[in-house]
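Trainee: Fold the following for me, if possible:
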Amino acid sequence: MRGNVVDLAVAVVIGAAFTNIVNSVVKGFINPVLGAIGSTNLDHYSLCLSDRCVKNSSGEVTDGLYFLWGSVLSATITFLITATVVYFLMILPMNRYKERQAAKAPVEATPAEVTEIELLAEIRDLLAAQRDGTARDRLPAQKHRP
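Mentor: Below you'll find the predicted structure:
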């Protein structure tokens, strides 16, 4: 139990630190690249959904309905970068590690499953031997069934 709690605490701390790195990359690198077609701050991109939209001098909406699609785009980019890094740097290597460990583990000796055809053939032979009255030891050796 303690190991799981410690692992979870470490994951939360690393996740919080990693979020700051991703936010810095998005704001310092991705946004300026996307801003080449307009503003470097994606938060300024918006769409007026009503007939009349008015903003005051500080940029706050005073009248109308704005859809701030730039903020949504910025958050989506941040999420995609975070998910990509987590997948390629954490999940994929862990899955490969588990596959290697499973390959190293000894294979359990499980008896081969008797197929339906083999079972029917065995029943046929037993019935034929019983009908003919022949000794049971003349039949082929029976396979071990689990």
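
Trainee: rest of the way, CA atoms for contacts and neighbours
Mentor: OK.

Trainee: For the helix or strand where residue 3 lies, which helices and strands make contact with it?
Mentor: Taking DSSP states H and E as the criterion, residue 3 maps to helix 2-25. Packing partners of helix 2-25 (3 or more CA pairs under 8 Å, 6 or more residues apart in numbering; DSSP states H and E): helix 69-86.

Trainee: this one next, for a side-by-side:
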Amino acid sequence: MIKGFKDFIMRGNVIDLAVAVVIGAAFTAVVNAIVASIINPLIELVWKADEATGAVGPTVIGIHGDPVTFPIGGLISAIISFLAVAIVVYLVFVYPMNRFKERAAAKAGVAEPEGEKLPTEQELLVQIRDLLQKQDTTPPTAR
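Mentor: This is a model prediction of the structure:
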């Protein structure tokens, strides 16, 4: 039982997953700090974020006659926060990393073929089947 557990832990994908979780947690802290210190103040120049949490939405009378209010301010704040995090991740991390990879590939002389589409797995299997059928010289009745 212990040997099986040791084998499980020592697999490359388990270690890779553990490293990804730790790096992801650290990455989350960096992204949240960028959003809190740069993006949120920019948003507050135009719109007060604390006003959204107190904002109320439509009020509807329920089945029992009690009014039910749908507070949409929190939802709006969450959507804005999500979009801010997504923009920061793309502009600060994804876009520069893609540019870096493109430049490194260009320096190495590895150019991505434009317009050249590689065949899919299914297309390759069809080609292999057709080649095997051409090579088969036995009559159909002998098979």
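
Trainee: what comes up buried for whichever helix or strand comes after the helix holding residue 3 of structure 1?
Mentor: Using DSSP H and E, the helix or strand that follows helix 2-25 of structure 1 in sequence is helix 31-34. Within helix 31-34 of structure 1, the residues scored as buried using 16 or more other CA atoms under 10 Å are 31-32.

Trainee: Could you count how many residues lie near residue 107 of structure 2?
Mentor: Using other CA atoms under 10 Å, residue 107 of structure 2 has 10 other residues around it.

Trainee: Would you mind finding the match for it in structure 1?
Mentor: Matched by TM-score structural alignment, residue 107 of structure 2 corresponds to residue 104 in structure 1.

Trainee: ok, so what distance separates that match from residue 98 of structure 1?
Mentor: As judged by CA to CA, to the nearest Å, residue 104 of structure 1 and residue 98 of structure 1 stand 10 Å apart.

Trainee: now swap in residue 108 of structure 1 and tell me
Mentor: 18 Å.

Trainee: Comparing these two, which shows the higher neighbour count?
Mentor: residue 98 (11 against 6).

Trainee: secondary structure element for the more buried one?
Mentor: Element membership of residue 98 of structure 1, judged by DSSP H and E, is helix 92-104.

Trainee: mean deviation (superposed) between that helix and structure 2, please.
Mentor: Average distance, helix 92-104 of structure 1 versus aligned residues of structure 2 after superposition (mean CA distance after the TM-score superposition for structure 1): 1.0 Å.

Trainee: From the chain's centre, how far out is the helix or strand that that helix is followed by? Work that out for me.
Mentor: Downstream of helix 92-104 of structure 1, the next assigned helix or strand under DSSP H and E is helix 116-132. Centroid separation for helix 116-132 of structure 1 versus its chain: 50 Å, with CA atoms, centre = their mean, to the nearest Å.

Trainee: can you tell me what part of structure 2 helix 116-132 of structure 1 aligns to?
Mentor: Under TM-score structural alignment, there's no match for helix 116-132 of structure 1.

Trainee: Which positions within that helix qualify as buried?
Mentor: Neighbour-count burial for helix 116-132 of structure 1, counted by 16+ other CA under 10 Å, picks out 122, 126, 129.

Trainee: Would you format those as CSV with distance to residue 27 of structure 1 included?
Mentor: Output for those, formatted as CSV (distance: CA to CA, whole Å):
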residue, distance to residue 27 of structure 1
122, 73
126, 79
129, 84
